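Peer 1: heads up, no residue letters with this:
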């Protein structure tokens, strides 16, 4: 715990900016520390009013429909999604008021004995921290995955009813959270991959990558993806006095984890990395054994080994791990065609990893591209594509890329946006597929033009597949 930080919160006026996912648990934790909490949110809808009433009952002041800095605030804790140029945050900066995020607050409140293992990347974060949690628990550790996996990080550093806290946290970190973190020093950290995303928030790719690289703080064991040039570059820019451990799809060199035939192998956390290696698991223990899923497993294994987890705990953890919904999840096989839901593939990098897992694909794609470039994705996927079914607002950009880079691929556009749209999409995909093909929902785009979120999009796809006549 930062020296005296919690004690210094007692009676201190603190502003919590945002009443979204992180705002309420941050406000409650600050109230527990005795702070005078004011929560500010520009929204004033039914959901916000309901959340506001619960916080007022707990002792917070809540101001809805405003983005003004409360008078006298001595600290601002912002929700990750608030941009640095938001009026409240710029006002705080002008007034010399420190602005931190929920992760930075949690780090300052954590007990000294708690170990943090951190994961960031454009894709694969949630899967990796859940794999890591399973490996650590198989090793007998009191471990908890936190972040976008159910438990807010700020709650995981506060005492449980019995007074204990988790021994090890597997912490999923977004680029937003890292931007607002200044003193974070995890024991070990991994950057899984870096591809263009959230560029509007950060102002460009370099700033986005720089935020990811902040995870490699002074004293942090650096775990880097040898197959991703940006991950390697960021790790090399980290603290040169700490170990740099690589992971990748090929035979590992000394100091790396990798794959030898059908085995996941460690040549980093062994007594003699030059002459010896440790078997951790088999490829068959990774479900599904798609290349990006194997990479996630190797990253999780590296972080678990960084705190001394036994090799058998890696295998047992993978055996206990179940993939999250809508992440390269098989739905059904109909007439010899496999239908797979990867609705979570909301950007080109994620969709490319998903497409690479299958030999022959009828690709369902489209939605909100948010200005992202898709030519590289289509060019690399073209040899695997039998056909494509496009939906959503930005489908024309995907059609253009397919016409240019995969001119022999049949393309069908579905213009409908109503309740039955996904049934039409799946029916068109079935008509294009042949026995042995995979119909893959990997949209490379956000969902909000047609669906509430990617979960709803994936659910609609699965439901439509299950309604197909046998």
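Peer 2: All right, it came through fine. Please read all numbers here as calculations on a predicted model, not as lab measurements.
Peer 1: contacts and neighbour counts: CA atoms only from here.
Peer 2: Noted.
Peer 1: OK, contacts around residue 383?
Peer 2: residue 406 (CA atoms under 8 Å, 6 or more residues apart in numbering).
Peer 1: hang on, I meant residue 292
Peer 2: Taking CA under 8 Å, 6+ apart as the test, what residue 292 contacts is 124, 353-354.
Peer 1: Which of those sits closest to residue 372?
Peer 2: Comparing the contacts of residue 292 against residue 372 with CA to CA places residue 353 closest, at 16.3 Å.
Peer 1: my read is the closest one is in a helix, agree?
Peer 2: Yes - under DSSP: H, G, I helix; E, B strand; the rest coil, residue 353 falls within a helix.
Peer 1: pretty sure it is touching residue 289, no?
Peer 2: No - in this structure residue 353 lies outside contact range of residue 289 using CA atoms under 8 Å: 11.9 Å.
Peer 1: Looking at these two, which has the bigger crowd around it?
Peer 2: residue 353 (20 against 15; other CA atoms under 10 Å).
Peer 1: second one coming, line it up with the first:
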């Protein structure tokens, strides 16, 4: 659509994407109706503000398709099997997400649209996009980290500030609802089971992740250690001349970025890549220098190099980057034991990477499993575990996996899901730990059984560690 005047558009959801989408569409002249499942105090407050602008809102009625709807713009988290979307399919009404809307509006008003360098993956998306933005800024480019990272893409493409290029984080939900997205270059960092309750199967989840490669112009960046990401590149329909670029923690082959003797090197965007390589940065420039974070840096560097960024800016950008809280964050050292907060490890794949970063671990784990199983994770980490402290609603799944694959490892099972359980968990971890160990909060589960989000969970861990230190 280019002429929005008088178009009947239904916006599904009153969340962080739905409200801006409704306002933008109303401003373009569309007749907007917002539908929302909830009818709580927060929803009513949001509805009142939108209704004051002339936007219709239906609370507690997220399944019915309003009469005359010509387009649905949905919040990314609304599941594809929802009755609203079944009705839309029957009525031949297209469904877009906020990312699709932003993509379609990026040249609105005669703007010159900024190219998108896009990142997805089960884990590492936010860190990689932030690294990429830091590198692009170091190259003197006007850029922003946007998308699933908290900055609205609609604001980025329609706001007063203009950009040379955007670093875009995209979730599988967002990609599902973005059929026409065509990035300059894109990366899939890794693939592991996650959100299967939403997608229905691993195959559907992977297919939605793979949408990020469709129509890429310059580079499809994949993880050489994760064949599933390379398979997605092979299956993608890209523009002629688009290249497959791998990243690896080992020595890179031609058309790859990798690591040689502690140096990040580029054998993809150099003349005569069969024989030549370009030094980009040192492993010591990356914080923290954990293996999965080095992989994130290589993916960010690959996308930046695909955009033509010089090697010096890669080094400068990585050195300037500071990771967000709750991502392998060192909290304190007590009696020779390191306490590390990786509350962001909300699934087994993230926890696996975290556990692989340390040699001797007292592991604090548990929460909401989201349909995950833990046998592979526990079997792989068994040799590193000094002890385990379990918390949360689905801790029994991890306890059973430990009994099968690490029966000799001491386990403390805390039968409580209140927020105060974290202090007891840290106390029990301290009792199990010895000098040289790492007490690692890497829950492998979501947090909402005990905490508002993973941030609050990590804050509780850090507060508990500080309380122990003060004693």
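Peer 2: Looks like it arrived, so ask away. Predicted, not measured: the structure shown is a model, and the values here were computed from it.
Peer 1: Could you report the neighbour count for residue 206 of structure 1?
Peer 2: Other residues close to residue 206 of structure 1 by other CA under 10 Å number 12.
Peer 1: Return the residue of structure 2 aligned against it.
Peer 2: With TM-score structural alignment as the criterion, the equivalent of residue 206 of structure 1 in structure 2 is residue 203.
Peer 1: pretty sure its match belongs to a strand, no?
Peer 2: No - Residue 203 of structure 2 is assigned helix when assessed by three-state DSSP, not a strand.
Peer 1: ok, it to residue 210 of structure 2 distance?
Peer 2: 10 Å (CA to CA, to the nearest Å).
Peer 1: quick revisit: show me which of the contacts of residue 292 of structure 1 is closest to residue 156 of structure 1.
Peer 2: residue 124 (21.6 Å).
Peer 1: residues in contact with the closest one?
Peer 2: Per CA under 8 Å, 6+ apart, neighbours of residue 124 of structure 1: 192, 292-293, 296.
Peer 1: export those to a markdown table and tack on distance to residue 26 of structure 1?
Peer 2: Listed next are the contacts of residue 124 of structure 1 as a markdown table, based on distance: CA to CA, whole Å:
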| residue | distance to residue 26 of structure 1 |
| --- | --- |
| 192 | 27 |
| 292 | 33 |
| 293 | 32 |
| 296 | 29 |
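Peer 1: Which ones among those residues lie within helices?
Peer 2: 292-293, 296 (DSSP state H).
Peer 1: and the aligned partner of residue 61 of structure 2 in structure 1, how many residues sit next to it?
Peer 2: When structure 1 is aligned by TM-score structural alignment, the residue opposite residue 61 of structure 2 is residue 66. By other CA under 10 Å, 13 other residues sit near residue 66 of structure 1.
Peer 1: Could you report the distance from residue 66 of structure 1 to residue 86 of structure 1?
Peer 2: From residue 66 of structure 1 across to residue 86 of structure 1, the span is 12 Å (CA to CA).
Peer 1: Residue 288 of structure 1 too?
Peer 2: In terms of CA to CA, residue 288 of structure 1 sits 41 Å off from residue 86 of structure 1.
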